[in-house]
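In: Predicted model and sequence follow; I will ask about them next.
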Amino acid sequence: MDDSISTWIYNLTSLTTLLLGDNRFNNSNTMRGTIPSPIFKNLTMLTIISVSHNQFNGLIPFSMFANLSKLIFIDLSDNAQLEVETENPHTVPTFQLQSLLLNNCILNKHSGGGIPTFISTQRRIETLDASYSFLRGTIPSWLLYNATVSSLNLRGNSLQCPFPQSTRHNKSMLGKLDISDNKIYGALPSNMETLFPSLVLFNMSHNELKGTIPSSIKKLQMLTIMDLSVNNLSGEMPHGLISNNTSLKYLKLSNNKLQGNILSKFSNMTELAVLLLDNNGFTGTIASDMLSSPSLKIIDLRKNNLLGHIPSWFPDLTNLGILLLGGNFFNGPIPLELCLMQNLRILDLSNNAISGSIPSCLNNISSWMTETPNNIDWSLGSQSGLPILNVVKFPVDELYTRITTNLTTKSTTLTYGGLPLALITGIDLSMNQLVGNIPSQVGHLKELHFLKLSNNILSGPIPESFQNLKNIESLDLSHNKLVGTIPPQMIELYSLSTFNVSFNSLSGMVPYEKQFHTFDERSYMGNPDLCGPPLQRNCYNPSQPDQDMKGEEEGSAILDSPIFFYLWVTSSYALGFWGFIALLTNKSRRRKIFRIVDCCFICM
């Protein structure tokens, strides 16, 4: 077949469903070319059209569908080079859609990039997805406060306006509202519970919102997922935001300017699984009332102003898999109770004022010892396959696919999400005041992917047990007071890609075989007694210098022996005595000696 849609489709006048998504045409394994406008002229019985996930390009006028009066589902999504024009020529369609999917296309490029106006005439539309479609301008209020739209996704565009207000005091039917990654500014409506009583998913992250979080949000009893991260929201957390809501599973308020005490009561929050409040200005201690949220699996409170000791009751959150408390003012020791957290996969206590030693019981945490799946359900839901007309009934499991967090694992901060976040394990205790030796038990955590103990006051040697860290990818022990050699057995750590022991007091030859051949001198700088490649300091020949020194030591031992002294005195006495006798018995030699002596006296 050629690269365009074949002409045989033209004559299928009774066709009701046309599914051309995810196709592979020709030997090029791509589906390219434009969608010919005449193809739909005779297909008046069509109800469903899907050409998503292909490589169509060029410009198509939306008017090509105008006379297909039975259409209820159109999916042109994921054709990144396809330009869809709905405004020119302007037509009033004869159909009444239920679902319109235009995401990842180029929408209305030549008519201002606005939201298609014909949607205002659609009285049955339930789902509209125009995410990442290069939209500009404002969001019309009739779109948010529509009597039928229950799922609206305008994510990843350049929409710039205040949050639309209802002009007729209409109630929205929206259950899913995602207008993240735009330029929406101003404050959220104060009467959220009145305007959006059916909200299940609310995502306005990565915008320019200001003001406080409306207290009315706590009255949205169906709200399951809320993400207001990366805005300029300020003030305190609304009282009762959590305590009066039993449906919320996912709460992300990261990267704002929120202040005050951290959430003090989590009563009735039996469903809350993900709590992301990092990069704010929260103060105070972590309240023990969080124990009433038994479903918690991820807690991220990094980069706030929290203080006090690390709570010892975290093990009571039996499902907790990721605990991130770095960048606060916590002090005191690491509680031994953390060793009871069998499902813990990532622990970040970095950049605090934690003191004491590293617990030797960390090998009691089974998820770091044996390969076990993460206890979070990372399923993708039913978003793939054939078009589903009731896609507004989106699965709650969608919240797990959107979980992301930033981790510094290999000297670079990266964003982990989905399956990679589910698989990674690690410990970050860097930038604290930890003292003492590194427990040998840490070397038996063979399922760890990263271990950061840098910028502490740790002493003693690098445990030889580190050779057992078979899955370790990043190991940072820099800026401590470690002594001894680098265990040569560590060259068997084939997964290791980042290694840093700089600024310690290590000595001896640097291992420079296998995986360690990839590390440069920056990994070892600040250790003046380390030598060998990749450092510029050469080590002494391990064989010849030892032999020379051994010979010198043996000779010195003989000279210093008392027996040698007595032999030397006896030999000297005997030589002098017999030499004198020889002179007396030889007349000619005796006369010569006398003449020499006489001359010496005359000269004096």
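Out: Alright, I've got the coordinates.
In: Please make it C-alpha for all contacts and neighbour counts, starting now.
Out: OK.
In: ranges for the strands of the stretch 51-200 of the chain?
Out: For the stretch 51-200 of the chain, strands defined by DSSP state E, counting those that start in this stretch occupy the ranges 55-61, 73-75, 81-85, 99-101, 106-107, 127-129, 136-137, 151-153, 158-159, 176-178, 185-186.
In: same question but for the stretch 451-600 of the chain, I mixed them up
Out: Under DSSP E, counting those that start in this stretch, the stretch 451-600 of the chain gives strands at 457-460, 474-476, 481-484, 498-500, 505-509, 529-531.
In: among those strands, which is nearest residue 240?
Out: strand 474-476 (41.6 Å; Cα to Cα).
In: who does the closest one touch, helix- and strand-wise?
Out: Strand 474-476 sits against strand 450-452, strand 498-500, with contacts defined as 3 or more Cα pairs under 8 Å, 6 or more residues apart in numbering; DSSP states H and E.
In: what about versus this one:
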Amino acid sequence: MHINIFEKDIESISVRHHRFNKKNEERQHLKTTNNNWMYHAGKEEFAWPSNLQFLGLSGNSFNNEVFSSLSGIRHLKFLYIRRNQLKGSLDISGLSSSNLEILDFSQNDITNFVVNQDWPGLKMLKELSISYNEFKGPLQPYFANFSSLRKLDLSNNNFTGNIGSSLASLTSLEYLAFDGNQFEVPISFTPFFNHSNLKFIYGNGNKVILDSHSSMKKWVPKFQLQVLSLSSTTESHSLPIPSFLHYQYNLTYLDITGCKLEGEFPKWLLENNTKMTYLVLKNCSFTQFQLPSYPHLHLAEMNVSDNAISGQITRYTISSFFPNLENLDMSENAINGSIPREFGRMTLLQKLDLSNNHLSGQIPHELSNMSSLQTLDLSNNHLSGEVPHELSNMSSLQTLDLSNNHLNIGSLPNVQERANLTSKRRTDTYVASILAYMSEIDLSHNKLKGNIPSELGNLTRIHSLNLSHNFLTGKIPTTFSKLHQTESLDLSFNKLSGEIPTQLSELTFLSSFNVSYNNLSGAIERKEQFLTFEESCFIGNPLLCGPPLARSCNPAPDVLPNDSDIGSWVDMLVFCVTFAVSYTSFLLVTAAALYINPYWRQLSFYYAELVSLNCFYFIKDSLCKLCKIGNA
């Protein structure tokens, strides 16, 4: 979010619609060639009025040649030529007006400027914007000649090198934007030592480096910033907090995400800057969270997520120190203990994110007093117990995430007045009047039981419903056919039975549908939206058939006898192979045992000889008896 305090809203001359007086029709005419406006006056090139002070050419198809026609405008102060077809190296030496104050080349394909050595015609320039072009490499030396420049926008190019050393001479700067480049930003900020007018810095998406000045003693800057937006990356594991921040008292917006600053939460930033409204310290290396010494009345958003903050929140009275807070994000830390009951006093809070911590215990019913809350994320914690029924009064709640906790509400009752819902690590009870306000519900990975309430079909504004990985039984409610705005419906990994309601194929917004691993049966309706769903959306239901599953709903009857014969032959083959393998294994095991143990081997030989002799004499005696009987 850039604060543009300089841009003009009125263009004195617009060439989007070219209208010429009838008196000039014989001498002047408008010609288009290759989608570029070309001006001619007889055989001579078109000349702009010499007294022009404001010229707006934005949103056309001018190419680089347009600058040859600007050399005669001696009094020009403001030139806007955004969104045209300026490409490559741009020769702007024709801009010789000493009065030019604002120059905007943004949203073209410029790679470089071709200028005179000292660029004398632009020394009075106050604002320059070359954002969204194709500039590469370090800033060129001619930028150092803009000694009167108050606003410079270099954002969204491919600049590299140290931003501080390149702009050290531009001491008149008030507004500096260099988002979306590859600059290296010294953490000490000492190259801006003499920038006494600097108020706005937007440098997101660059790299913060540990420079040689960081070991110097604290220095007192001459500037007082209002905005510092420096969400960047760094190759260092931790960096010292810039000393110049200790002397800032006018900050209203501070974002130093990803800078890996070490130490405890800098509460002095809030104490020194009483007008601060936006504070983002995400993905730093701060440990212990600390409150300021006195209430902060202006802070509306605070994000301290993805740090190393530990301990309990219960010992902090956040509601008293931040009475006007609207957005609080403390996710992805190591916070433990229970959720503070005093959160219920934060009646202006619209978003609360405590996900991915180590919170335990039950969800306090006092949260139902947060009348403005729209998003509540308590997912990926260790919360347990039932969700307080009082939460059903939260009419403003739109997104609820309670997944991956240990919540258990027993069952989802099939009643008109209320429905118990569990979303990402949390279970809540909602009355029918509340259901219409929900837009996302994730109740996955909990212990929900019973039937799915048909009242969920009244969630006509919902975009996503996730009830997966629970113990839900019964049929899929036919009332789900009223979820016309739903884009994602996940009922997988439950114990649902019956057929998939054919009415669900009428949900034209449905792009993600999953009923896998249930006990569903019958044929899959293959029309409308259901034609886009793959086999993975239905697998794990033994009695479900039809495309996209390979299981046919109408097997051919003449196949059955052949299949029966083949099955018998396969059974016999399996029996023979199994017997042979088992018998061979028995012999091998027996032989191995006799080889290893001599006593068993001797004993086995003895019994083998005994059995053999008994069998021999038994057969011999039997044959003799038979011979005697035959002779008789």
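Out: Cool, got the structure. Source: prediction; values computed, not measured.
In: now, of the helices and strands packed on strand 474-476 of structure 1, which is deepest in the fold?
Out: strand 450-452 (a mean of 23; mean count of other Cα atoms under 10 Å).
In: which residue in structure 2 lines up with residue 233 of structure 1?
Out: In structure 2, the residue matched to residue 233 of structure 1 (TM-score structural alignment) is residue 261.
In: how about that match, what does it touch?
Out: When contacts are counted by Cα atoms under 8 Å, 6 or more residues apart in numbering, residue 261 of structure 2 touches 238, 239, 240, 241, 284, 285, 286.
In: Mind putting the residues you listed into a markdown table with neighbour count and secondary structure?
Out: Formatted as a markdown table, the contacts of residue 261 of structure 2 follow (neighbours: other Cα atoms under 10 Å; DSSP: H, G, I helix; E, B strand; the rest coil):
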| residue | neighbour count | secondary structure |
| --- | --- | --- |
| 238 | 16 | coil |
| 239 | 21 | strand |
| 240 | 15 | coil |
| 241 | 17 | coil |
| 284 | 24 | coil |
| 285 | 22 | coil |
| 286 | 24 | coil |
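In: Considering those residues, which is situated nearest to residue 583 of structure 2?
Out: Among the contacts of residue 261 of structure 2, and counting by Cα to Cα, the member closest to residue 583 of structure 2 is residue 285, at 67.0 Å.
In: which position in structure 1 aligns with residue 374 of structure 2?
Out: Looks like residue 374 of structure 2 aligns to residue 345 there (TM-score structural alignment).
In: Pull the number of nearby residues for the equivalent of residue 120 of structure 1 over in structure 2.
Out: Under the alignment defined by TM-score structural alignment, residue 120 of structure 1 corresponds to residue 144 in structure 2. Neighbours of residue 144 of structure 2 under the rule other Cα atoms under 10 Å: 15.
In: Am I right that residue 144 of structure 2 is in contact with residue 169?
Out: Yes - the pair formed by residue 144 of structure 2 and residue 169 meets the contact definition of Cα atoms under 8 Å, at 6.0 Å.
In: can you count the residues close to the aligned residue in structure 1 for residue 67 of structure 2?
Out: Aligning on TM-score structural alignment places residue 67 of structure 2 opposite residue 37 in structure 1. If you count neighbours by other Cα under 10 Å, residue 37 of structure 1 ends up with 13.
In: And the one 5 residues further on, by the same measure?
Out: Other residues near residue 42 of structure 1 come to 17 when the count uses other Cα under 10 Å.
In: who are the neighbours in contact with the closest residue to it other than its chain neighbours?
Out: Spatial nearest neighbour of residue 42 of structure 1, chain neighbours left out: residue 13 (5.7 Å); criterion: Cα to Cα, 6 or more residues apart in numbering. Taking Cα under 8 Å, 6+ apart, we find residue 13 of structure 1 in contact with 42, 43, 44, 45.
In: cool, residue 130 of structure 1 as well?
Out: 101, 102, 103, 104, 153, 154, 155.
In: can you tell me which two in those are farthest apart?
Out: 101 and 155 (12.8 Å).
In: Mind checking which of these two has more residues around it?
Out: Using other Cα under 10 Å as the criterion, residue 101 of structure 1 and residue 155 rank with residue 155 on top: 25 against 20.
In: what do we get in structure 2 for the more buried one?
Out: Residue 155 of structure 1 maps onto residue 179 in structure 2, by TM-score structural alignment.
In: Isn't its match up against residue 205?
Out: Yes - using Cα under 8 Å, residue 179 of structure 2 is in contact with residue 205, at 5.7 Å.
In: ok so, going back, residue 514 of structure 2: which of the contacts of residue 261 of structure 2 is nearest?
Out: residue 284 (38.2 Å).
In: pretty sure the closest one contacts residue 260?
Out: Yes - here residue 284 of structure 2 reaches residue 260: they are 4.0 Å apart, a contact under Cα under 8 Å.
In: Residue 314 of structure 1 - nearest residue in space that isn't next to it in sequence?
Out: In space, and not counting its chain neighbours, residue 314 of structure 1 is closest to residue 338: 6.9 Å by Cα to Cα, 6+ apart.
In: how far is stretch 601-619 of structure 2 from where the chain is centred?
Out: In terms of Cα atoms, centre = their mean, to the nearest Å, the centre of stretch 601-619 of structure 2 is found 80 Å from the chain centre.
In: Many thanks, have a good one.
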